[in-house]
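Chemist: Sharing a sequence plus its predicted fold:
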Amino acid sequence: MSERARPARAHDDPEVALELDRRHVFHSWSAQEGRRPMVVTKAEGSHVWDQDGNRLLDFTSQLVFTNLGHQHPRIVEAIQQQAATLCTVAPAHVNGARSEAARLIASHTPGDLDRVFFTNGGADANEHAIRMARLHTGRHKVLSTYRSYHGGTQLAVNVTGDPRRWANDLGSDGTVHFFGPYLYRSAFHATTEAEECQRALEHLEQVVAMEGPATIAAVVLESIPGTAGIMVPPPGYLAGVREVCDRNGILLVADEVMSGFGRAGRWFAVEHASDGTVVPDLLTFAKGVNSGYVPLGGVAISDAVHRTFADRVYPGGLTYSGHPLACAAAVATIETMEDEGIVEQAAALGAEVIGPALAAMAERHAWVGEVRGTGGFWALELVADRATREPLAPYGASSPAMDAVLAACRRGGMIPFANFNRIHVVPPLTITHEEARRGLAILDAALGEAAAQAG
């Protein structure tokens, strides 16, 4: 009997991969027709290669998760070694990779966040943190900011504040939104960081009072909002939120899915607040915990919340909670970060390279309205008019001008991260200063080219 002829394999031929993608893959956050996605054929360090063999500098860290870059040998080896010993096991059983990953995570989380519930990613981490908060407090409502992103699952997308919520929001999940601090587009007519902080906290107090403190289980905040714009909170804001929560018996959930594990120049971005004295009741993470090599997320849990479930069943779990391959990748990632001083490198990258270069771009380009960020976590807010602060693209969409900037970056050899009217500068934290300067020069040139085209 002759063997059936096999078609060309997708992982050997980019054209086959693209054709099969169009035929069989349903893409997230996209209209399915008319997409022209890039085929990534390989990756290494701070670079990826496309279907045409072009080597491109990755200034996105994909979705801001390859904190240690692509194909890091220590993480790859850890996954290989774990696969040779124990590929998978049910979460009820102890496995060494999960135990060590939990210990390492707890060694860096703030305060008494010493217990870890593992999930498959950031959305379900936020889902479970909210479920824990509701069961712990006996309350149902959850407060979060309008400019935020907390995940694409049903509850997480309702907690989300950005336009991706709109099509999924039935107003039935006990979620309430408020305005967080954002001085450049202040909802409070503030003119200084101090005013913005004070008025944003007063606004939160009013929302809590009007919603009824006894109905509110948690306030969920990204320690530094990521996809929504990398708005670093003004000094005193997170401490003020912590005080409002404490006074009203509300839990504070810090979403560190994007900002954690060195991205903001600290192990966790909440450490920037009040010299590290602000400790949330629950802290969610994913992405950078293992550089995204195998899906992993989790919730770091305070002692008080943990005690709630000491003798009471927690009604939740996941088939792949604490998956050995994912946890082995986390162990290798955290150990590498410790051994190579990655957090310190990220802080220096922001202070010495990215921050100064973006500030210089703001001087040269009229489209740059504001620069903000820290560590390896930065945003350029682009505007059509600095005086009016009209965005270069409308909220929830792109524009020909933004598309021109992105296209010029690609032609220059760099993949940019864009959201609405912003360019986010979020390269791997292992990027060399020389590579970072090259990527920033490409962005600088792209801004000039696109502005010239627009006339």
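Modeler: It's in.

Chemist: Please count neighbours and contacts with C-alpha atoms only from this point.
Modeler: OK.

Chemist: Show me the strands in the stretch 101-250 of the chain, by range?
Modeler: 115-119, 141-145, 175-178, 216-222 (DSSP state E, counting those that start in this stretch).

Chemist: Out of the ones you listed, which is closest to Gly322?
Modeler: strand 115-119 (5.2 Å; C-alpha to C-alpha).

Chemist: so can I have JSON lines of the strands of the stretch 101-250 of the chain showing mean neighbour count and distance to Arg437?
Modeler: Formatted as JSON lines, these follow (neighbours: other C-alpha atoms under 10 Å; distance: least, C-alpha to C-alpha, whole Å):
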{"stretch": "strand 115-119", "mean neighbour count": "23", "distance to Arg437": "36"}
{"stretch": "strand 141-145", "mean neighbour count": "23", "distance to Arg437": "34"}
{"stretch": "strand 175-178", "mean neighbour count": "19", "distance to Arg437": "38"}
{"stretch": "strand 216-222", "mean neighbour count": "27", "distance to Arg437": "28"}
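
Chemist: adding another structure so you can compare the two:
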Amino acid sequence: MSVLECNNVTAEEIKNFDKKYNLHSWSAQGSLNPQVIEKAEGIYFWDSEGKRYFDMSSQLVNLNVGHGNKKIIGAIKDQADKMPFMGPAYAVDVRSILAQKVIEKAPDNMGKVFFTLGGADSNENAIKIAKMFTGRNKIFSRYRSYHGASYGAANLTGEPRRYTCEPGIPGFVKFFDPYIYRAGIEFKSEEAASKYYVDKLREQIIYEGEESVAAIFLETVTGSNGVIIPPKGYLKGIREICDEFGILMVCDEVMTGFGRTGEWFACNNWDVKPDLITFAKGITCGYVPLGGVLVDKKISEYFDNNTLMCGLTYNAHPLSCAAGIATLEVYEEEKLVENSKDLGKILGKLLEDIKEKHPSVGDVRYIGLFSAVELVKDKVTREALVPYGKDPEKIMPRIIGMLKEKGFSTYSHENNIMIAPPLTITEAELREAIGIFDKVMCFVDEYIKK
């Protein structure tokens, strides 16, 4: 079927072809009923029946600049006309310029960048770089984490999506996040919580043999597993452990990078400088695939005389790099990082109001335009609305479905609902969307009374 013929396919045919020929991720295929989407613009998209949806998760927390940005689309078209592909061994203008621009936005200890195609690729290569640089074999990462679904990235991942890659690669060690809301410990302060978790991690590293640990990987702010924001002093405590034992600190900023938390990189919120930063989503906002690994100057200098055993056919793809340059310019021209910080404060206030109003809302966590709402059966006991890994009544899909029926599109994980709109959203749009969310929480309040 040609491109022109595709324009004449009905919505029903599109859905039937999709179900017949496509495999969808993280889904039992037989129960799928995919919506047919026909257009998207700004913070909205429309289905084949003309219904409009607020994109309140920025698709997969990647569409920071919103749908249909003409500058980025134009840059892709121009690069396709000029040179759609050139192998990674060659110097190409867009590769060089984007690398320079990314380094300029990163913490000032960063020296070079290795471009990939996405977040999983970035974490795969960061694992290899850490092992090559240190000569060590163990990698620490957290249980409540998601770093990708390819084999190495899945071994980094702590949550159940790693199970299909087990038995895993030797040397991957898990530790617990500072998930204070569910810790079962009443800490006197955030600093006290940080000390507790950092001390436990230090002890675990010693028992694993500190001389064998290459890197500690962590999402700077835990993403889909609940937007868990590190308490005061936590990241600096991790940094101190790494410095003490010669371990590399790797911050996964695939979701949080490029303005999502109100800073170019989330680690800037705590004035911490990792040794490596992995990124993807926000660098091109999904218009074309791109990711990367930022490396500290000492690491980039190491590979001046030691072979970097990393390679991808589409490393620093010219179309992606052209889109990346345009995307960074959009962030600056439209002041989207600043908008994320400013509207993040308004979002936080709206979510706190929802928490106070609804018995079903146990906790709300937010930084910039990155937030999660945690649903409970009881605010006092903090019993989760959905037990870990179990939802026999399919209540979370029902809640997400109700939100979608009212034009609010997002996703959930366990008993958390993500709210992470495009950074282009206005205050009026934000208030309207949260108004929809507020109404659906009334249904959840009634549900927990049963």
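Modeler: Perfect, thanks for sending it. What you see is a predicted model, and the numbers here were worked out from it, not measured in a lab.

Chemist: Out of the strands of the stretch 101-250 of structure 1, which gets nearest to Glu205 of structure 1?
Modeler: Closest to Glu205 of structure 1 of the strands of the stretch 101-250 of structure 1 is strand 175-178 (C-alpha to C-alpha; 10.2 Å).

Chemist: Mind giving me the packing neighbours of the closest one?
Modeler: strand 141-145, helix 154-159, helix 193-211 (3 or more C-alpha pairs under 8 Å, 6 or more residues apart in numbering; DSSP states H and E).

Chemist: Could you pull up the residues touching the corresponding residue of structure 1 for Ala11 of structure 2?
Modeler: In structure 1, the residue matched to Ala11 of structure 2 (TM-score structural alignment) is Pro14. Taking C-alpha atoms under 8 Å, 6 or more residues apart in numbering, we find Pro14 of structure 1 in contact with Val39, Thr41, Gln51.

Chemist: Settle this for me: the first one is touching Val48, isn't it.
Modeler: No. Applying C-alpha atoms under 8 Å, one finds Val39 of structure 1 not in contact with Val48, separated by 9.9 Å.

Chemist: So for those two, which residue has more residues nearby?
Modeler: Val48 (21 against 16; other C-alpha atoms under 10 Å).

Chemist: what sits against the more buried one?
Modeler: Contacts of Val48 of structure 1 by C-alpha under 8 Å, 6+ apart are Val40, Thr41, Lys42, Arg55, Leu56, Leu57, Asp58.

Chemist: That one belongs to a helix?
Modeler: No. The assignment for Val48 of structure 1, made by DSSP: H, G, I helix; E, B strand; the rest coil, is strand rather than a helix.

Chemist: mind checking the SS state of the aligned residue in structure 1 for Val288 of structure 2?
Modeler: When structure 1 is aligned by TM-score structural alignment, Val288 of structure 2 is paired with Val294. Under three-state DSSP, the three-state class of Val294 of structure 1 is coil.

Chemist: Find the nearest non-adjacent residue to Val294 of structure 1, please.
Modeler: Nearest non-adjacent residue to Val294 of structure 1, counting by C-alpha to C-alpha, 6 or more residues apart in numbering: Ala326, 4.8 Å away.

Chemist: what's the counterpart of that neighbour in structure 2?
Modeler: For Ala326 of structure 1, the residue aligned by TM-score structural alignment is Ser320.

Chemist: mind listing what that match touches?
Modeler: Ile76, Thr284, Val288, Pro289, Leu290.

Chemist: could I get those residues as TSV with neighbour count and distance to Val198 of structure 2?
Modeler: Converted to TSV, the contacts of Ser320 of structure 2 look like this (neighbours: other C-alpha atoms under 10 Å; distance: C-alpha to C-alpha, whole Å):
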residue	neighbour count	distance to Val198 of structure 2
Ile76	23	45
Thr284	26	34
Val288	20	38
Pro289	22	35
Leu290	29	33
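
Chemist: Closest one of the residues you listed to Ser145 of structure 2?
Modeler: Leu290 (21.1 Å).

Chemist: The closest residue to that closest one other than its chain neighbours: neighbour count?
Modeler: Take Leu290 of structure 2 and drop its neighbours on the chain: the residue closest to it by C-alpha to C-alpha, 6+ apart is Leu117, 4.1 Å away. Residues near Leu117 of structure 2, counting by other C-alpha under 10 Å, number 21.

Chemist: Distance check, Leu117 of structure 2 against Phe265 of structure 2.
Modeler: According to C-alpha to C-alpha, to the nearest Å, Leu117 of structure 2 and Phe265 of structure 2 sit 19 Å apart.

Chemist: Tell me how far the match of Val288 of structure 2 lies from Tyr182 of structure 1.
Modeler: From Val294 of structure 1 to Tyr182 of structure 1 the distance is 34 Å (C-alpha to C-alpha).

Chemist: Buried residues, stretch 220-237 of structure 1. List them.
Modeler: 220-234, 236-237 (16 or more other C-alpha atoms under 10 Å).

Chemist: Which ones among the residues you listed lie within helices?
Modeler: Using DSSP state H, the subset of the buried residues of stretch 220-237 of structure 1 located in helices is Tyr237.

Chemist: quick one: what helix or strand has the residue mapped onto Glu77 of structure 1 from structure 2 in it?
Modeler: Residue correspondence to structure 2 (TM-score structural alignment): Glu77 of structure 1 is matched to Gly74. Using DSSP states H and E, Gly74 of structure 2 sits within helix 70-82.

Chemist: Now that helix on structure 1. Mean distance?
Modeler: Compared with structure 1 after the fit, helix 70-82 of structure 2 shows a mean deviation of 1.0 Å (mean C-alpha distance after the TM-score superposition for structure 1).

Chemist: chain center to that helix: distance?
Modeler: Computed by C-alpha atoms, centre = their mean, to the nearest Å, the separation of helix 70-82 of structure 2 from the middle of its chain amounts to 26 Å.

Chemist: got it, and stretch 321-337 of structure 2?
Modeler: That offset, for stretch 321-337 of structure 2, works out to 18 Å (C-alpha atoms, centre = their mean).

Chemist: what does stretch 91-101 of structure 2 give?
Modeler: 24 Å.

Chemist: counterpart of that stretch in structure 1, which residues?
Modeler: So stretch 91-101 of structure 2 sits over residues 94-104 in structure 1, by TM-score structural alignment.

Chemist: what sits against the residue nearest to the spatial centre of structure 2?
Modeler: Closest to where the C-alpha atoms of structure 2 average out (C-alpha atoms, centre = their mean) is Met255, at 2.4 Å. Shown in contact with Met255 of structure 2 (C-alpha under 8 Å, 6+ apart): Val61, Asn62, Gly223, Phe279, Ala280, Lys281, Gly282.
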